[in-house]
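Colleague: predicted model, plus sequence, below.
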Amino acid sequence: MNAPTHDEAHGGTLGARLNWLRAAVLGANDGIVSTAGLVVGVAGATDDRAALLTAGLAGLLAGSMSMAAGEYVSVSTQRDSEKAALALEKRELRDQPEEELEELAGLLRERGLSREVAREAAEQLTERDALRAHARVELGIDPDDLTNPWHAAWASFLAFTVGALLPLLAIVLPPAGWRLWVTVGSVLAALVLTGWSSARLGAAPPGRALVRNVAGGALAMGVTYAVGTLLGAAGV
């Protein structure tokens, strides 16, 4: 009889995957809400299709580039911190190896191993690859899988763009009399989906996430539409 096999992800791989998925959902959500607020606000002032398209495209490009730049800077800082921590750990292993061995054994004891087993495991891990052992156990870093700022930037750019396309297309494609209602309906439906997805990825009950997401998006559209209507009526 063959032993059962499975492809379940473990440890950092699963955690990293969930983080990327969560970031993609939140990026798409930002694209939906910010672009919807922009085009609905402009729709309150004018029903000119060219003006709506221009505003929507400007919001999409500005938002996606801003998200990408922000993620690149943030993740670059995180990567620099990881590299600095690894460099410091490498120096400590070179200058005080016995103290580092004791530290590793202590960390393993804190994870439930007995003193003797922890000491033996620390010695074996140190013989195999001391830096990798300390990076994973002490720092929680995988030296072979440091955060990549370019991956984060592109993921944020694409997620925001995909989200922003929905309200942009919804405001320019339907006939003038249907634009606002189609946009509001499609945006609220999309916010239900992203709220449910973010809750499921975080293993949280979806009810509150759905209410927060939909209420926030509806408020954003309501406020910008009211402002756009007032400005349009004032001839601004």
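Modeller: Sure thing, it's come through.

Colleague: from here on, contacts and neighbour counts on C-alpha atoms
Modeller: Will do.

Colleague: which helices and strands sit right next to the longest helix along the chain?
Modeller: Counting residues, the longest helix found in the chain (DSSP state H) is helix 49-95. Where contact means 3 or more CA pairs under 8 Å, 6 or more residues apart in numbering; DSSP states H and E, helix 49-95 is packed against helix 11-45, helix 115-134, helix 149-172.

Colleague: how many degrees apart are it and helix 115-134 in direction?
Modeller: 130 degrees (axes from the mean of the first three to the mean of the last three CA atoms, to 10 degrees).

Colleague: now do the buried residues in stretch 215-223.
Modeller: By 16 or more other CA atoms under 10 Å, the buried positions in stretch 215-223 come out as Gly217, Ala218, Ala220, Met221, Gly222.

Colleague: got another one to weigh against that:
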Amino acid sequence: MEIGTDENPQHWHEEIGDDVGNRLNWLRAGVLGANDGIVSVAGIVMGVAGATSERSPVFVAGVAGLVAGALSMAAGEYVSVNAQRDSEQAMLALEAEELEKMPETELRELARMYEKKGLSRDTARKVAAELTEHDALAAHAEIEFGIDPEKLTNAWHAAFASMISFTIGALLPLLAITLTPLSVRVWATVATVAVALAVAGFIQARLGLSPIGRAVGRNVAGGLLAMAVTYAVGSVVGTHV
């Protein structure tokens, strides 16, 4: 991201738009879903591959992990986001009731909050009065709770984003270990997962404005560690069962 000067103004956030909060929610759901899909299904198929050289058990376990994981991610996101939305709506309802029953008290409270942010008393009162006249509930919700009443998180959007991203991520290790020859399927899966996690880490860093190397490194390292452990467990269990 490039930042301009006073002579050539350029704001870093102009490239990502004004709805940063909603963007971050989508980023969280999408990246977590893809990473979980890649790592969890890779761990499952590698664990089964360590226990048997047959294709059928590996494929069945991978498909079962994909379906169960995708539905679990969708349900988890839907429940958690709905819980957050219900809480936000409850707070907004209470705040609306306070504004109706004691508007002058709420106006003074809003002015005090702006004073605490550094405005002079007269300026804070003027700002509070103008914001109250425009949209009292939005003004109080923003400064007290950090909530925009018009942009509450959509639970269905988060659920579908998680489910789709998990499925896409999970398909990569499943196809890699199923379609490659038995002699190279483990290494082909490791390579596929490493590349996929690197890409996911890169996208996460770019969209989240965080360091690319750190995001890529932790994604790849975590995924490879998980595969190594599950493959070792599968190899040990497979020889004793």
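Modeller: Alright, I've got the coordinates. All values reported here derive from a predicted model rather than from experimental measurement.

Colleague: now the helices and strands packed on helix 49-95 of structure 1 as JSON lines including mean neighbour count?
Modeller: Formatted as JSON lines, the helices and strands packed on helix 49-95 of structure 1 follow (neighbours: other CA atoms under 10 Å):
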{"stretch": "helix 11-45", "mean neighbour count": "21"}
{"stretch": "helix 115-134", "mean neighbour count": "17"}
{"stretch": "helix 149-172", "mean neighbour count": "22"}
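
Colleague: how about Leu52 of structure 1, what does it touch?
Modeller: Taking CA atoms under 8 Å, 6 or more residues apart in numbering, we find Leu52 of structure 1 in contact with Val39, Val42, Ala43, Ile171, Val172.

Colleague: equivalent analysis for Thr147 of structure 1, please.
Modeller: Applying CA under 8 Å, 6+ apart, the residues near Thr147 of structure 1 are Val75, Ser76, Gln78, Arg79.

Colleague: for it, give its distance to Ser81 of structure 1.
Modeller: Plainly put, Thr147 of structure 1 is 10 Å away from Ser81 of structure 1 if you go by CA to CA, to the nearest Å.

Colleague: center of structure 2 - which residue?
Modeller: For structure 2, the residue nearest the mean C-alpha position is Arg28 (1.1 Å; CA atoms, centre = their mean).

Colleague: nearest to Ala55 of structure 1 among the buried residues of stretch 215-223 of structure 1?
Modeller: For the buried residues of stretch 215-223 of structure 1, the residue nearest Ala55 of structure 1 by CA to CA is Met221; the value is 14.7 Å.

Colleague: mind checking the SS state of Pro175 of structure 1?
Modeller: Assigned state for Pro175 of structure 1: coil (three-state reduction, DSSP: H, G, I helix; E, B strand; the rest coil).

Colleague: structure 2: which residue goes with that one?
Modeller: Superposed on structure 2 with TM-score structural alignment, Pro175 of structure 1 falls opposite Pro181.

Colleague: cool, Leu60 of structure 1 as well?
Modeller: For Leu60 of structure 1, the residue aligned by TM-score structural alignment is Leu66.

Colleague: what residue of structure 2 matches up with Ala203 of structure 1?
Modeller: In structure 2, Ala203 of structure 1 lands on Leu209 (TM-score structural alignment).

Colleague: likewise Glu99 of structure 1?
Modeller: So Glu99 of structure 1 corresponds to Thr105, using TM-score structural alignment.

Colleague: please apply the same query to Leu139 of structure 1.
Modeller: Checking TM-score structural alignment: Leu139 of structure 1 goes with Phe145.

Colleague: now do its match against Leu24 of structure 2, distance only.
Modeller: With CA to CA as the criterion, Phe145 of structure 2 and Leu24 of structure 2 are 18 Å apart.

Colleague: just Ala200 of structure 2 next, same as before
Modeller: On the measure of CA to CA, Ala200 of structure 2 and Leu24 of structure 2 end up 15 Å apart.

Colleague: what does Ser210 of structure 2 give?
Modeller: Ser210 of structure 2 is 12 Å from Leu24 of structure 2, by CA to CA.

Colleague: Pro9 of structure 2 too?
Modeller: 25 Å.

Colleague: related to what we said a few turns ago, okay, now the match of Leu139 of structure 1: neighbour count?
Modeller: Phe145 of structure 2 sits with 11 neighbouring residues when counted by other CA atoms under 10 Å.

Colleague: with Glu110 of structure 1 instead?
Modeller: Neighbourhood size, Glu110 of structure 1 [other CA under 10 Å]: 12.

Colleague: excluding its own residues, what touches the very next helix or strand once past the longest helix of structure 1? List them.
Modeller: For helix 49-95 of structure 1, the succeeding helix or strand toward the C-terminus, using DSSP states H and E, is helix 97-110. Helix 97-110 of structure 1 has contacts (CA under 8 Å, 6+ apart) with Glu92, Leu93, Arg115, Ala118, Arg119, Ala121, Ala122, Glu123, Thr126, His134, Val137, Glu138.
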